[in-house]
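Participant: using only what follows, build the 3D model:
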Amino acid sequence: MTGDAHRSELGDFLQARRSELSPEDVGLPGTGHRRRVRGLRREEVAALASISTDFYTRLEQGRRRASVEVLSALAQVLRLSADERDYVFELSGREQRPDRPAPQQPQPQLLRLLDDLTTTPAVVLGRRTDILAWNPMAAALFTDFGRLPVPHRNFVRLVFCDPTVRGRYPQWDYAARNGVAQLRREAAQDPDDPELVALVEELSARDKDFRLWWTEHQVAVRGAGTNQVRHPVVGDLTLDWAALVSTADPVQQLFTWTAQSGSPSHDALRELASRVSEAGRP
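Facilitator: Down below sits the predicted model:
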């Protein structure tokens, strides 16, 4: 297909998509009168996309080529699906810029697992080690995550900035450095993530150790390991942590902390679970 044919196909496609939308669909007030032409008018699409009506008209007529920014705006205005958006960019010969990730929501399957883990501390971590969900055992072991503002529910941030969580690690340097290395690994995957950039800037400003370790460029993946945890009620524990990946969303991982069966740490977890169960009784 030639360039002219592609532009003609793009114009036909845009016209077809705007004909399927009403003013109410895109937040415009209705006129109360039946329209002679079905769907949105060209001038309405142009105004919503912040371009001139003349430019949009020429685009539909196959006489103009749109920039990435204009195509992205039109895709949003016309409520295009992911496949339709890809199609528009292919017809235009433009390379898409990746969209910012949607807000993270924990997978329902992982939430059900959390509910079933009544004697095992567990959390669901997303991008940047954001804490998306947790069970009562995790709250009892570390802190009441629900009391924290949502932007502060980040595990690495808590290890550095929250006195309660920081105090849970008698070998704090080891746990903190591993957290920094995990963040550094994520930064390589999405260096333009504004929330990760903001987190790194905040921690660099607040903690000299973070600032130093970040410059060392050590990397680590979330896999498995062992931590010493000091709890004010059940004492010192040696816990193995593991990250289980959700195949539905590989960015999300279920983190669990367990202990060898029959060990003092295993008994301590059982005692903590008993206290959590008693506290939850009516």
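
Participant: use CA for all of it now, contacts and neighbours both
Facilitator: Noted.

Participant: Pro98: neighbour count?
Facilitator: By the measure other Cα atoms under 10 Å, the count of residues near Pro98 is 6.

Participant: element containing it?
Facilitator: Assigned by DSSP states H and E, Pro98 falls within no helix or strand.

Participant: pretty sure Leu71 sits against Tyr87.
Facilitator: No - counting by Cα atoms under 8 Å, Leu71 sits too far from Tyr87 to count as a contact (11.0 Å).

Participant: could you pull out the strands in the stretch 101-250 of the chain for me?
Facilitator: In the stretch 101-250 of the chain, the strands defined using DSSP state E, counting those that start in this stretch lie at 122-125, 131-134, 224-231, 235-246, 249-258.

Participant: can you give the contact residues for the second one?
Facilitator: The one in question is strand 131-134. Residues outside strand 131-134 that contact it (Cα atoms under 8 Å, 6 or more residues apart in numbering) are 104-106, 111, 114, 122-126, 145, 153-155.

Participant: and for the first one?
Facilitator: Contacts with strand 122-125, where a contact means Cα under 8 Å, 6+ apart, come from 106, 110, 114, 131-135, 137-138, 252-257.

Participant: that strand: which residues count as buried?
Facilitator: Within strand 122-125, the residues scored as buried using 16 or more other Cα atoms under 10 Å are 122-125.

Participant: what do you get for the last one?
Facilitator: Buried residues in strand 249-258, defined by neighbour count with 16+ other Cα under 10 Å: 252-258.

Participant: distance to Glu9 added to the residues you listed, as a markdown table?
Facilitator: Below are these laid out as a markdown table (distance: Cα to Cα, whole Å):
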| residue | distance to Glu9 |
| --- | --- |
| Gln252 | 39 |
| Gln253 | 43 |
| Leu254 | 46 |
| Phe255 | 49 |
| Thr256 | 52 |
| Trp257 | 56 |
| Thr258 | 58 |
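
Participant: following up with a second sequence; could you model it the same way so I can compare the two?
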Amino acid sequence: MNTAQSLGDFLRSRRTRLDPASFGFSGRRRTPGLRREEVAQRANISSTWYTWLEQGRGGAPSAAVLERICAALMLTNTEREHLFMLGLGRPPEVRYQSSDGVDPRLQRVLDSLDASPSIIKTATWDVIAWNRAAAVVLTDYGTLPPGQRNILRFLFGDPAVRAKQHDWESVARFVVGTFRADVARAGLASEVGDLVDDLCRASPDFDRMWRENQVFGHSEGEHVKRLLHPQFGAIEMEYSLFAVDGRPDLSMLVYTPLDARIAKRIRNAVAAMDKSPVDA
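Facilitator: Predicted structure coming up:
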């Protein structure tokens, strides 16, 4: 497949679907959609060069130019990613979207994992959704104000969370390193400045680890979380990170108990939470 021609064909298909009148363009037209020069005008690029792009001979555009074309053609997130893959052979940078929750469909996925503590976290490590197993085993996020549901805040600021970690020092250093990599990848270094400053002031441990400048990927490590839980005792859980469809700034973290007996006890604890006073 000729990628340059595929890029041109895709641009042309997106251009011809647009209504000129909605952009303030008038006049009789022989073909549907915007004219090439109108797209170029909206994208603030050369009309000649945009024409070459549609003809498959414009050369490789820069990411900045592709972003302007995306805006000019009013592309969806999926179309934007496709355009970048055709033009540069890679997806665009993640667009961070502030969010207070997830749609019911995704929450139902979480709730179906009755023995596996699971959360949805943002690129800044704010927890925006969780299941009842997470509330039982990890933290009852529903008891915290929304602004405090940040993994780093309670890992470094909550003594109870710290006491549950089998090796808090290793866990904390890994979290700091992956957090640093995540916010840089999402282009959010400036947005988390206040959070980092707060943590540095409140926790000498965080200040020390942040200054180490280490970065880690989620794929590194043995993928096993060990807890000293006040209710269940010593717990070992494998963890897996999943992308959230259509939201590259979110990820789903699922912990799977390695001991079937622990899984059963978690499931029973979740069932007890679900019982109404009448049922009890």
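
Participant: now the contacts of strand 131-134 of structure 1 as CSV including distance to Gly179 of structure 1?
Facilitator: Formatted as CSV, the contacts of strand 131-134 of structure 1 follow (distance: Cα to Cα, whole Å):
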residue, distance to Gly179 of structure 1
Gln104, 20
Gln105, 22
Pro106, 21
Leu111, 24
Leu114, 22
Ala122, 17
Val123, 15
Val124, 16
Leu125, 13
Gly126, 14
Phe145, 18
Arg153, 14
Asn154, 11
Phe155, 8
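
Participant: if we take those residues, which one ends up nearest to Arg58 of structure 1?
Facilitator: Distance to Arg58 of structure 1 across the contacts of strand 131-134 of structure 1 (Cα to Cα) is lowest for Gln104, with 38.9 Å.

Participant: how many residues are close by the closest one?
Facilitator: For Gln104 of structure 1, the neighbour count with other Cα under 10 Å is 14.

Participant: leaving out sequence neighbours, find the closest residue to Arg38 of structure 1.
Facilitator: Spatially, and ignoring its direct neighbours in sequence, Arg38 of structure 1 is nearest to Ser19 (5.5 Å; Cα to Cα, 6 or more residues apart in numbering).

Participant: thinking the one you found is in contact with Arg35, fair?
Facilitator: No - counting by Cα under 8 Å, Ser19 of structure 1 stays clear of Arg35, with 11.4 Å between them.

Participant: please identify which of these two sits among more neighbours.
Facilitator: Legend: neighbour count by other Cα under 10 Å for Ser19 of structure 1 and Arg35, higher for Ser19 (16 against 11).

Participant: for whatever residue of structure 2 lines up with that one, give its distance to Phe84 of structure 2.
Facilitator: In structure 2, Ser19 of structure 1 lines up with Thr16, judged by TM-score structural alignment. With the distance defined as Cα to Cα, to the nearest Å, Thr16 of structure 2 ends up 19 Å from Phe84 of structure 2.

Participant: in contact with the match of Ser19 of structure 1, which residues?
Facilitator: 31-34 are the contacts of Thr16 of structure 2 under Cα under 8 Å, 6+ apart.

Participant: list just the nearest of the buried residues of strand 249-258 of structure 1 to Ser52 of structure 1.
Facilitator: Nearest to Ser52 of structure 1 among the buried residues of strand 249-258 of structure 1, with distances taken as Cα to Cα, is Gln252, at 42.2 Å.

Participant: how about the nearest residue to that closest one, chain neighbours excluded?
Facilitator: For Gln252 of structure 1, the spatially nearest residue (Cα to Cα, 6+ apart) is Gly126, at 4.5 Å.

Participant: and for Pro106 of structure 1?
Facilitator: Using Cα to Cα, 6+ apart and skipping the chain neighbours, the partner closest in space to Pro106 of structure 1 is Leu132 (5.9 Å).

Participant: what distance do you get for the spatially most central residue of structure 1 to Asp130 of structure 1?
Facilitator: In structure 1, the centroid-proximal residue (Cα atoms, centre = their mean) is Gln104; its distance is 3.8 Å. Gln104 of structure 1 is 9 Å from Asp130 of structure 1, where distance means Cα to Cα.

Participant: then Trp172 of structure 1?
Facilitator: Remark: distance between Trp172 of structure 1 and Asp130 of structure 1 (Cα to Cα) = 19 Å.

Participant: can you pull out the helices in structure 2?
Facilitator: Applying DSSP state H to structure 2 gives helices spanning 3-16, 36-43, 47-54, 63-73, 77-88, 104-112, 132-137, 151-157, 159-164, 168-185, 193-202, 204-211, 260-274.

Participant: understood, closing this out.
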